[in-house]
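Asker: Sequence first, then the predicted structure, then my questions.
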Amino acid sequence: MIEERYDLAIGRIGRIGGEESVKLPFRKFFQKTASFLLMIDELKKEIESGGYEKRDLSELEAWNDRLYRDILPDNYSTSYGNPVFAVKELGEGYGQILSFLYTELRGAIPYVFEGKTEYLDILLELFLEIYGQFEEEEIPKEEQIKEIIYWYASDYCDVFVADRIREQIDPDCSFALNIICSSDLSDLRYLYRFGEYISENERRTAEHLLELSEDVICKMADVYTEGYRVGFVNTGKNLSKKGTVEIRYVLGFERVIKKAVENFREMGLRPVFCRSGASVLTKRRHLKVGYYGAVANKQFDYDHGNDQALFFDKKFMERKLEVIKTTYEHHKELAAEMAGPAVIEMFGEEPFSPEQTKEALSLTAKQEELSLQFDSRQSQIVNSYIPGDERSFTITAYPVPEIGKDYKEIFDEVIRINTLDAKVYEKVQQTLIDALDQGEYVHILGGNGNRTDLKVQLHRLNDPKKETIFENCVADVNIPVGEVFTSPVLEGTNGVLHVSRVYLNELQYRDLEITFANGMIADYSCGNFERELENKAYIRDNILHRHETLPLGEFAIGTNTTAYVAAKKYGIEEKMPILIAEKMGPHFAVGDTCYSWSEDIRVYNPNGKEIVAKDNSVSIRRKEDVSKAYFHCHTDITIPYEELKSITVVTADGGRIPLLEEGRFVLPGCEVLNEPLKNA
């Protein structure tokens, strides 16, 4: 039945190129889109016949280019995937709707590689249903097309969303695992079996890993998997209760991933691989969550980050939440087995600052409100089946070749940074914590043009001999070492946080400034765009995640001066991922605390003292109404050492304990942290 539906649909699409029943300019859109779908059919036949797998590397590269060529930056100005072009050609309203349709149909690329013919049927039938509307004598009203899209989203929510949840928790969904474990990784043709865009970054990453010794590969995998294991130990969580781990990474890293799979299996964990979402029903705006290849065009992804604006309402929200709840209930044994994600990130691409286009779809104020409600309720559902106090994670990062001519040197340097001696940092960081525990608040003052002037209020200790405010973080869940961090007291936390340039969640911010009043964001601005309203909208959408305000959920001091010096040496400061950048100076996270969903677990530093600063006056609301306690985001913003004038602990009696001055550690016992800086 599935194949019959497919044959009927693709047969009908095959005739569209010669038809003139649809009026111009819409005819050009449907004919071009039909040709894309016929290319998918051609690929489907190649894969099923075994011909695709037999092609040589250059032929596979050509196929990959054909599939993604239309949305690549050089061609984007005349692509229907570009809302600006679509509106110009098809008119306001119709342009946005049909640009959405074209974008949704591009999900056919991964579906055909995975053999998901049912998914292809759904997409082809959606295309034909809308095409049929334009074949009528009168051009259909926008609302008619929107209604078709609404019912597509609603009717197939229990296919796309339900399947994605299962793929996130079920180790038997093994499409990527089969490629990783059954392929000859020295033959780079395997990269083209995933159905993702493959750029020079993925190819050269895989090539570079082939040049590394088995010992180095094992070392990289061991740091990654051991960090995951130690994360459970340090937080008092029982890993033996779990049976699966979700592996998230960027293609090209398969040699390390294959070894990591072996390590996880020795821990009793079966790997789960879930592709980053390809449908508006499963994507998380422009962000990538899962495994994925190169981003063919970041502007394309950004332009379509709010495509659900076409159909998202309360009825749909309730429908999607019902599907999520039902799916987790049906697979609750699998969900209970999930230990959490293990992530390898890549960094080094040119920082991306998007263009704000008025033609791109955006949520209404009501839809934004519903979206926040959805995030809250979805998190509560997930937490009821995969409790936060039972799961953990780990995350590490490596550079891509695009980082520059010193790629191989930088890669080796990052391996060194990721394997620094944790014991050295543990001792020095405890010295910092001993000083911080004496404080009533910490005063952070910027220098060299940095306008930061911020007072961070600290929790009070009832028993300083047994309790501590800051966590001594070495190298477990967040690799590499090192930082000390706390959940600040919101009341009394006031002032301005400023950074000249920072890269957050794949987006660049210039001259970012955030003002806090009693620990909550009171104002914000940046210098990305000429109009201040655009700057505020950019921050609100991507840092505040559409909340009216967020608390200061974390204050930390990074101690990895080795990473800082490496970044300066190679001129890659702004390309460093937040994972490493947060260790290169003080950082401040807006959103939830680091302990969200697991505040009641007792956590201790290596010296035996219990960390008691885990809640703030927002997160504590979980005891009465959990929907008012969490914001479901946590964004770290780092001030680099060279933009620091001072960090000072201020005690209750007005005493002052300097920690850093002019970008150098001045607290006795921390001198070793300045050694790398002497060569900066």
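Answerer: Sure thing, it's come through. Computed from a prediction, not measured in an experiment: that's the story for all the values here.

Asker: hey, let's count contacts and neighbours off CA atoms from now on
Answerer: Fine.

Asker: So which residues of the stretch 201-350 of the chain form helices?
Answerer: 214-234, 254-266, 298-303, 314-330, 332-337 (DSSP state H, counting those that start in this stretch).

Asker: Please compare the first structure with the one that follows:
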Amino acid sequence: MGSICFYEPSEELQERYDLAAERIREIPGEHCLPERFWLYFTEVSDFVGQVQEIYERQRSGQLERRTEEEGKRDNEAFYGRLAPGTYEKGMLNPAHAVETLGEEVGGMLSFLYSDMLSMIPAAFEGRQDLLTIWSELFLQVYGCFTEELEGADSRWEFTPEQLHNISRNVKDAVYWFYHDYCEIFAAEPVMTMVDPGYDFFTSIVMDSDLSDNRYLYRYGSFIGENELRMADFLRGLPEEKIAAMARTFTEGYRIGFAVTRKDITKKKTVKIEFPIGFERVVREAVKQFADMGLSVVISRESVTSFAGRGNGKRGCYSTSPNRQFDYDHKDDRAYYFDKSFVERRLEVLRDTFEKHREQAAVYGGPAVIEVFGETPFEPVNKPEKKNYSQKQNELNVYHASRSGEITNTYVPGDAYSFTIIAFPLPSIGPDFEEIFARTVEVNTLDYTLYQRMQQKIIDVLDQGTHVHVTGRGDNHTDITVALHPLRDPAKETNFENCVADVNIPVGEVFTSPLLEGTSGVLHVTKVYLGELCYRDLELVFEDGMVTSCTCGNFATEEENRNYVTDNVLYHHKTLPMGEFAIGTNTTAYRMARDFGIADKLPILIAEKTGPHFAVGDTCYSHSEDVPMYNPDGKEVIARENRFSLMRKEDPSKAYFNCHTDITIPYNELKDITVVCEDGRQIPVIRDGKFVVPGTEELNLPLE
């Protein structure tokens, strides 16, 4: 299939683009606003001019002919404004913008500038339509200021009333921009998910000369040391090693369909998500997926507030030039987020899926490469950062629920699968190459060995009605997890014997807890979830529901509670315990200890290095009716809880559209004990060591 363009080029669009570009070039010379505002509009106008210049070079084909040095220079010109030292003193920083431009408009203008950074990748993709509408919005906002010039006093300052009018008009302009162009911003993620014809990224992966790093600058994304060094490192590996890495990834995807008894032959597309720099591996994966009859789709990471910029890396992504920038702006959608906007967005989502119904039906799900090893990040909570109101938090929950329902209608969860694998970044430290090699070993451990030992653990767990977990040392975890009753223990089990398929690497047994009777305190002294650090994270459960949450990151209890509520509970007032698991990958744990990288492991690996508890949906979300069997032939019956049972009567109450794993590392773990109906107590782990007969080998890396 040939390339598809998102828009139809036209004389009208060209004229709009030219008019906007010319008008923006005039702004710096007008100097008609109070100095502080003139400086802002001049800075952003100059930025737009840079974008226009890159776009013209893209249209003429010059970008593909740049040297590596030219590509690097362009990249620094665009993204240097986000470098920590520069960012703090610039208008992209909401704290500086509010200090300079005032509380009335400073935050909004900082948000607008941050969203306009999406013009950079738009120019590299040749998106004249996006460049035009962003330029027109910027001019409209500029007009909100110039319209208030009449009556400004001789000191060239606006009155409070004028600033209030400007603020209202800017907010309206932004609101209607996102409302009116929802058909672009809400539709395109669906289109790029299901249609391989949108091949901007695929063509870079498959057609570029990977023998040097020039190709990295074709994306229009930030390219830093991690991307450059990763590409260099992978370039030096032999072809057979690259093929083996890709094979682990693609086979995990295929096996994911097989173990859940889903027919992969009914699927035609797979979405690869990967970090820039991994093109050699991804190119091989594309070929291997083609051998399975699957075409690859690739889309860009979120680059606007509309798409959720700052809330995790998905798609084709690069490391962040400044994670404080991401955190400062991650809730910018609050500037325009209301019920009408949400309903409009849901309407476009539904209409887009309907137009692409046949393609959505043959979409197989994502195959994801994650990375780890960035310097641990603890955000500064700036008062100038935009936050959602309570009403908006409720809307966020509603929006996530309804969009989840719509997506599941066209891409049923019981018919698709996924796989995830993780590798270290060069920034993990001087032992990067050795850690990378050890990670490859962890990702390819003998799953049959783990399968046998995990079955022995499951045989003990299935004897109980509850599991009691306690911490040691500074960890004060004391929690009891209730298990579903087994009607026929000879044919049924509560725990899935999880090997390396959808979640690579191997190493866990997990269940969906019975909520009633699941109560206690979950505590971890330090944990990284996503890209955020939590110190002394604590969740209290009663009958399976979170009743309180806190951490020790900030000075006030309110800040700590809000931090956990926003980033772990995802704005819900409470969440159920959706999963309880025992990780068995002590080899991964030992690797983390040997290299001192426990605080840098992604949850994908960290969850295998101790027991973990997930808040949110179960692991069987939208797939509860699909029977799941362990290798011993027993059916895993713990696929439900009292919320998912409501999916047929009221789907909006059945799912929470989030799932966050929290792991207790072995060194903070005291005991895991199975409590039986007859009063027996059978230890699985005692003082951090496995004690089930036949699992002794798991303790070797713990010595």
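Answerer: Received the coordinates, thanks. Because the structure is a prediction, the values reported are computed rather than measured.

Asker: So after superposing, what's the score?
Answerer: In this superposition the chains share a TM-score of 0.99, using TM-score structural alignment, normalised by the length of the first structure; 678 aligned residues with a C-alpha RMSD of 1.0 Å.

Asker: what range in the second structure does stretch 336-353 of the first structure sit on?
Answerer: Counting by TM-score structural alignment, stretch 336-353 of the first structure lines up with residues 361-378 of the second structure.

Asker: Check stretch 642-651 of the first structure too.
Answerer: Using TM-score structural alignment, stretch 642-651 of the first structure pairs with 667-676 in the second structure.

Asker: which one is the residue nearest the centre of the second structure nearest to, not counting chain neighbours?
Answerer: Nearest residue to the geometric centre of the second structure (C-alpha atoms, centre = their mean): Gly312, 3.2 Å. Spatially, and ignoring its direct neighbours in sequence, Gly312 of the second structure is nearest to Gly530 (6.7 Å; C-alpha to C-alpha, 6 or more residues apart in numbering).

Asker: returning to that earlier point: matching the residue nearest to the centre of the second structure against the first structure, which residue comes up?
Answerer: Looks like Gly312 of the second structure aligns to Leu287 there (TM-score structural alignment).

Asker: Walking through the stretch 151-300 of the second structure, point out its strands one by one.
Answerer: Using DSSP state E, counting those that start in this stretch, the strands found in the stretch 151-300 of the second structure span residues 269-275, 295-297.

Asker: so stretch 539-557 of the second structure matches what in the first structure?
Answerer: Under the criterion TM-score structural alignment, stretch 539-557 of the second structure matches residues 514-532.

Asker: Next, the distance between the ends of that stretch.
Answerer: Length of stretch 514-532 of the first structure, first residue to last, C-alpha to C-alpha, to the nearest Å: 14 Å.

Asker: Would you mark the buried spots in it?
Answerer: For stretch 514-532 of the first structure, the neighbour count (16 or more other C-alpha atoms under 10 Å) marks 514-522, 524-529 as buried.

Asker: and the two most separated of these?
Answerer: Across these, no pair lies farther apart than Asn518 and Phe529, at 28.8 Å, counting by C-alpha to C-alpha.

Asker: returning to what we had before: most tightly packed of the helices of the stretch 201-350 of the first structure?
Answerer: helix 298-303 (a mean of 21; mean count of other C-alpha atoms under 10 Å).

Asker: Superpose on the second structure and give me the mean offset of that one.
Answerer: Mean deviation of helix 298-303 of the first structure relative to the second structure after superposition (mean C-alpha distance after the TM-score superposition for the first structure): 1.1 Å.

Asker: equivalent range in the second structure for that helix?
Answerer: Using TM-score structural alignment, helix 298-303 of the first structure pairs with 323-328 in the second structure.

Asker: between the buried residues of stretch 514-532 of the first structure, which is nearest Ala335 of the first structure?
Answerer: Among those, and counting by C-alpha to C-alpha, the member closest to Ala335 of the first structure is Met520, at 34.6 Å.

Asker: picking that back up, now for the residue nearest to Gly312 of the second structure: what does it line up with in the first structure?
Answerer: In the first structure, Gly530 of the second structure lands on Asn505 (TM-score structural alignment).

Asker: Then Phe249 of the second structure?
Answerer: Match for Phe249 of the second structure (TM-score structural alignment): Tyr224.

Asker: do Met453 of the second structure as well
Answerer: Per TM-score structural alignment, Met453 of the second structure is aligned with Val428.

Asker: which ones are touching the residue nearest to its match when sequence neighbours are not counted?
Answerer: Excluding its sequence neighbours, the residue lying closest to Val428 of the first structure (C-alpha to C-alpha, 6+ apart) is Cys670, at 5.6 Å. Cys670 of the first structure sits next to Val428, Gln429, Thr431, Leu432 when contact means C-alpha atoms under 8 Å, 6 or more residues apart in numbering.

Asker: mean distance, the longest strand along the second structure to its aligned residues in the first structure?
Answerer: Across the second structure, the strand with the greatest residue count (assigned by DSSP state E) is strand 514-529. Superposed on the first structure, strand 514-529 of the second structure shows a mean distance of 0.7 Å to its aligned residues (mean C-alpha distance after the TM-score superposition for the first structure).

Asker: What ranges does the stretch 1-150 of the second structure have for its helices?
Answerer: 11-30, 35-59, 68-79, 84-87, 94-101, 106-116, 119-124, 128-146.

Asker: contacts for the host helix or strand of Asp511 of the first structure?
Answerer: Per DSSP states H and E, Asp511 of the first structure falls inside strand 507-517. Contacting residues not belonging to strand 507-517 of the first structure are listed as 351-354, 492-503, 521-528, 552 [C-alpha under 8 Å, 6+ apart].

Asker: how far off strand 489-504 does that strand point, in degrees?
Answerer: Between strand 507-517 of the first structure and strand 489-504, the angle comes out at 160 degrees (axes from the mean of the first three to the mean of the last three C-alpha atoms, to 10 degrees).

Asker: ok, Leu482 of the second structure to Pro665 of the second structure distance?
Answerer: To be clear, residue 482 of the second structure is Ala; Leu isn't right here. Look at Ala482 of the second structure and Pro665 of the second structure: by C-alpha to C-alpha, they are 21 Å apart.

Asker: got a list of what the closest residue to Phe411 of the first structure other than its chain neighbours touches?
Answerer: Excluding the flanking residues, the one nearest Phe411 of the first structure by C-alpha to C-alpha, 6+ apart is Pro399, at 6.0 Å. By C-alpha under 8 Å, 6+ apart, Pro399 of the first structure lies in contact with Met346, Phe347, Gly348, Tyr407, Ile410, Phe411, Val414.
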